[in-house]
Every structure is written in C-alpha cells, then in structure tokens.
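J.: sequence? don't have it. structure:
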C-alpha cells in the first residue's frame, strides 16, 4: 500500500469514527522506504557436528565458527553461489538470481566467526547499465577478484564470463572456454590465478573440466579436477600459496543428502597423474551440510589459513544459506635427507 492510499484510508477511517462520536485511534506507523541496497541480516550459529556440538576438529582442520544467514527485509537473499573475502573482512558473493551480496565478517576475541554486519544486496548490472532480469541472464555461479580490483563473474544458462572494472562502469566480456556447456551445468568454478600472471584465472565446469584463461588471451584446457565419481560436481576453486589451488566438489543423493570434499592441490597445471593432493576435508555424516558452492581463503588472527564455505539454498525451505569457517595449518616440511658420504675406493696392496 503506497503512502497516498494509506493516507486516504486513515482519513476516511477518522471521518467515520468522528461522525460516530468516538475519538479515532492514532495512525499506524509507516515503515520507512529503503533509500539504498542496505539490508539487516539475521545470523544463527551452527555447529560443526549436529550430534556433538562441542566438536571442533575434522581431518586436521579446526572449525572456526558457522552461521545460518537470513534477512527479514528481502526475499532475494538466496542462491549464493560463490564468494570472495577481502583482507579487511569484507565479504562479496554472487547469487543465482543475478544479485551481488556484500557484508562484513564479525569475529570474536578468539578469531572465530560469530556474525555478519553491513549487509547490502543489489542487482548485477549488464552492459546497458541496467540490472539483469530473469534467471536465464542472471544465473551467476563464479566470482574471482583480480589483483587490480577487477571482478570476474561467470554465468550459466547464458554461458559467459564478464569483467566488472574496479573503477566502475558496465561489464565487458572476458575470454571463456571454447566448449559447449549443458544448459544448467556451466562454469561453476572461477578463481584468479596470479601464479600464471596478473590477469590469469581458472575456470572449472561442473563435470570437472578445467581451463587456464587470461583477460588478454584465450583459454587453454588443463587436466580435469574430478570428484570421486560422476555423481560429484566441481563447484568452486580458489588459488593458494603460489601454484597450488583449493577445489570443492559437492555430491547429492536422496539417501545421504548433500556431501562435500575440499581439496588442496599442489599444481593444477601438471598432468593429472602427477598432481599431488596436499590435504582434504570431507563434509559428510553428522557434520553440518548443505549445497556448498563457494570457497574463499583468508588468514586467521593466529596466522593459519582460513577457509570459508558458503552454501546455495536454492530458495528452498528445507535448505539453508550457511557460512562455515575452518582453519588449517600446513604440516611442517620433512627434514632433508642426510647426504650420503661417497665411499672411498679401497686400494689393493
């Protein structure tokens, strides 16, 4: 009900009550109209393990807090598909409906994730400067932040990669793999890859296909990053410590529900047979699970590698928008093997 219509209703009500000889009640407060994209966020803590809320470790990773995220001020805070975390704690994510979500992480004195503030939700713009309309145009799946501040966003259905300049302005097309993707199984994973150059990025298809691309050059195919079997899909990637990357695969079946595997891979540019898996984390069983589609890395206050996972609830009542944090410290390198002293030849007398 707009302000003019509400005013007329209140005036007519007051007139009728006055005519009957009774004093009219005070007018109802009118909710203020939002002047910008800011939204209030509600968060609820979630445990690592629903069967044991005190559990804090899993396969060498330390659980650093988890949140269920909602907002009473919008019906569009759903379908978060990928995220990036800035050094100052700023969070940026993209959604299946073509929105850009921003917030700020709240950590407690021990560095654990305990909340989100400063929520913002606004539509991603197209080359015409207008917000994207409809899921076919707005189904954003991957997000990558280049060193110069430019943002790359990959879309499926209408498969494309767009570059959003750091200085603002409309997006422009960026190179994408020269392949044909299924309608709803496109470029799920996207990651800046500075080890190959300041404008380099990795693209991953849901079936595990992987490409190295550059803003200034075409994409080239790499060895695939595949899950345990064909029921698992690649949903996220991010760079880690030089040539290494982190991948995330999700699986689903009606019996076990959603499952996930996080992997640290030493070098995605090497052939598949020579790739080394540094560490892995499995979200299964009684751990807090959902349709995780985004992964981002940071540094915890203690200096450990901080991993953030975000889930896509699909706008469904039986799923949730979750943000989980884990800390991981790489094991120390093994000591170098002692040098063998060459044996001196024995001289015969």
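T.: Yes, it's here. Here the structure is a predicted model, which means the values were calculated and not measured.

J.: can we go C-alpha only for contacts and neighbour counts from here?
T.: OK.

J.: so what's the residue count around residue 85?
T.: By the criterion of other CA atoms under 10 Å, residue 85 has 21 neighbours.

J.: give me the element the spatially closest residue to it that is not a sequence neighbour is part of.
T.: Residue nearest to residue 85 in three dimensions, not counting chain neighbours: residue 91, with 4.8 Å by CA to CA, 6 or more residues apart in numbering. Assigned by DSSP states H and E, residue 91 belongs to strand 90-95.

J.: report the buried residues of that strand.
T.: Buried positions in strand 90-95, judged by neighbour count with 16 or more other CA atoms under 10 Å: 90-95.

J.: and residue 269, how many residues sit next to it?
T.: Neighbours of residue 269 (other CA under 10 Å): 18.

J.: and here's the other structure:
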C-alpha cells in the first residue's frame, strides 16, 4: 500500500443490495456515470460494482482477499482480518452480502510495520498464508487468523526490498508452488518476483507498463495467473489493469502476459488492491476485486465483479 491520497468518483446510489445483517451494506454503482448500462470493457464483462460500508473500526484498508466457500476472507494493511458472505446468482452476480466479522491478525501487535498485510491465499491444507510488507515475511495461520502463526521461509532477496516495495501479490498454484510478486521500485523497469517453495525459489521479473504496479494475483485452473495492477497519477487519478499470464510464461524468467482490461476515469475506479477468482455454475471464471480505502473518507471500499474471457 502506497501512502497516497486517491481521488474517488462519487455516484448517487440507486438503492442497496439485500442486507445480510445490520452492519454490512452494499450500494450498487454504475461503471460509467455517462452510460449506466455499460458492462463490456476491454476483454471482460462487468457483472456489478458496489460500494461496501460498515461501522466497525477495522472495516477498510482491504489489500488481499480469498474465497472460502461462499465467504470472502480478507486482510488489511492495518493488521486486521475480516470475513463476509457473498450470495450470488447463477451468472455470478452478487445478490446479497452479510455476516460480517473480523479482528486482529495473530502476532502482529499494534505496530504498522508488523501488521501491513498485503495478500492472502489458502495453502491447500486448511490453512491461510498471509504476505506482509515493511517487515517482509509470509506467515502461515490455521483456520483462525487470530492465532496459530508460523513463518514461511522466503528467498533471501526479499529482505532487501524497501519498506513500501514488498510482496503485494501472492497466490498458490495448482501444483502447490507459490508465486510472489513485489511492488518494486517506482523507477525500475520490473518488479522482482519468485516462484517455488520454501528452500526452492526461482527468481522472475514482472515487467512494468507505464506507472502500473502489481497489487494482487490469483491462480487460474489452466495453470496461468491473473494479476491485478494499480496506477496513480495526480493528473489522472487512480486506474487498474488486469493482466493474464499463461502457464508457459511462469516457466520462463519474464512474466509478460496479456492485458485484459484497463479501467480509468471517467469510469468508476478506486485503489483496487485485492483479487480472487472462482468458477460460476457454467465453469466460466469470475474475478472479484476489492479496493483499499486507506481509511480515507475521500475513498471507498468498492467490490467489482467481472466475467473473464
């Protein structure tokens, strides 16, 4: 998470989704204020966009998400975990949200340098892996993110990353290996990345395109990976990009990939940092993308749902 203030496009709410409880509310927004019926952009189809609000002090700052059955499990860059249910129809479109709960991640204390969680993924054995920056590390938690953590051995080069240049993107591939992508330096041509297992890491390069930087990754059933990127400039405000990397590219040294979409103003976009993918009933893949509001009243926690090509 960069310490920046992002511009937010504000829309008049057209009503709210069904409320699963009395704390979490989802308000639908149009992708385009000029064309409210717009759904197709780039190579993806937008299934919906919502602003999520809740009164709890720990709700916000979401930087990583994963699916656990019909619940989103999330971590924040202030050291919290949270869960909420998302009920969808056959087309993968959310119909209701609710059952929100959360608390502090185990072992992080109150220090920002200890609790800057950036991504979360399941380890395949009923546990959760959480990536942190500032004090760069990956911790393995049990099903209860509030306790029971242990350190995962990373490539030694991760300890040389700058405080705000750490691991932003992490996902577990189908063969059990992890892919880790650092945000990297603003003036560098690539971000460092690693693929492998503890004690068996291969270094990779994730090329930069303009000011876009990686913020999340999600494994795909075909062995490839979907990567979420974010850009922010003072003249243009926030923007997001989705890049799909083929399985064959993961065997090389350079994670180039294919651009699926870029969202930028005047379309509705905020500081999108979190990504998770799952199939809907017909097997098509649906990506859920959440924004980090930095606990800034000028930003929002947005939930964007898109159908992948």
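T.: Right, received. Where do you want to start? Quick caveat, the model's predicted, so the values are computed rather than measured.

J.: please pull up the equivalent of the residue nearest to residue 85 of structure 1 in structure 2.
T.: Applying TM-score structural alignment, one finds that residue 91 of structure 1 aligns to residue 72 in structure 2.

J.: closest to residue 132 of structure 1 out of the buried residues of strand 90-95 of structure 1?
T.: Taking CA to CA as the measure, residue 95 is the one of the buried residues of strand 90-95 of structure 1 closest to residue 132 of structure 1, at 11.7 Å.

J.: report the contact partners of that closest one.
T.: 78-82, 101, 139-141 (CA atoms under 8 Å, 6 or more residues apart in numbering).

J.: surely the residue nearest to residue 85 of structure 1 touches residue 115?
T.: No - using CA atoms under 8 Å, residue 91 of structure 1 makes no contact with residue 115, being 11.9 Å away.

J.: where do the strands sit along the stretch 101-250 of structure 2?
T.: 117-122, 128-132, 137-141, 150-152, 167-172, 178-182, 190-197, 200-207, 213-219, 225-233, 237-245 (DSSP state E, counting those that start in this stretch).

J.: let me have these in TSV, adding distance to residue 111 of structure 2 as columns.
T.: TSV is the format used below for the strands of the stretch 101-250 of structure 2 (distance: least, CA to CA, whole Å):
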stretch	distance to residue 111 of structure 2
strand 117-122	12
strand 128-132	12
strand 137-141	15
strand 150-152	18
strand 167-172	18
strand 178-182	21
strand 190-197	26
strand 200-207	29
strand 213-219	22
strand 225-233	26
strand 237-245	28
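
J.: count the residues that sit near the alignment partner in structure 2 of residue 194 of structure 1.
T.: The equivalent of residue 194 of structure 1 in structure 2 is residue 174 (alignment by TM-score structural alignment). When neighbours are counted by other CA under 10 Å, residue 174 of structure 2 registers 14.

J.: and the residue nearest to residue 174 of structure 2 when sequence neighbours are not counted, how far from residue 307 of structure 2?
T.: Leaving aside its sequence neighbours, residue 174 of structure 2 sits nearest to residue 223 (CA to CA, 6+ apart; 6.6 Å). Separation of residue 223 of structure 2 from residue 307 of structure 2 (CA to CA, to the nearest Å): 18 Å.

J.: repeat that for residue 153 of structure 2.
T.: Distance from residue 153 of structure 2 to residue 307 of structure 2, by CA to CA: 35 Å.

J.: mind checking which of these two has more residues around it?
T.: residue 307 (22 against 14).

J.: list the contacts of that one.
T.: So residue 307 of structure 2 contacts 44-47, 284-287 (CA under 8 Å, 6+ apart).

J.: pretty sure residue 239 of structure 1 sits against residue 245.
T.: Yes - using CA under 8 Å, residue 239 of structure 1 is in contact with residue 245, at 4.3 Å.

J.: the more surrounded of those two?
T.: residue 239 (24 against 21).

J.: please say which position in structure 2 the more buried one maps to.
T.: The pairwise alignment with structure 2 assigns residue 239 of structure 1 to residue 219, based on TM-score structural alignment.

J.: looking at the strands of the stretch 101-250 of structure 2, which is buried most?
T.: Most buried of the strands of the stretch 101-250 of structure 2, by mean neighbour count (mean count of other CA atoms under 10 Å): strand 117-122, with a mean of 30.

J.: wait, residue 94 of structure 1 touches residue 77, no?
T.: No - Residue 94 of structure 1 is beyond contact range of residue 77, at 10.2 Å (criterion: CA under 8 Å).

J.: and the aligned partner of residue 274 of structure 2 in structure 1, how far from residue 99 of structure 1?
T.: By TM-score structural alignment, residue 274 of structure 2 lines up with residue 294 in structure 1. From residue 294 of structure 1 across to residue 99 of structure 1, the span is 15 Å (CA to CA).

J.: compare neighbour counts for those two and give me the winner.
T.: More crowded of residue 294 of structure 1 and residue 99, by other CA under 10 Å: residue 294, with 30 against 25.

J.: the helix or strand that contains the more buried one: which residues count as buried?
T.: For residue 294 of structure 1, the host element (DSSP H and E) is strand 292-299. Under the neighbour-count criterion of 16+ other CA under 10 Å, strand 292-299 of structure 1 has 292-298 buried.

J.: tell me the one of the residues you listed nearest residue 39 of structure 1?
T.: residue 294 (21.5 Å).
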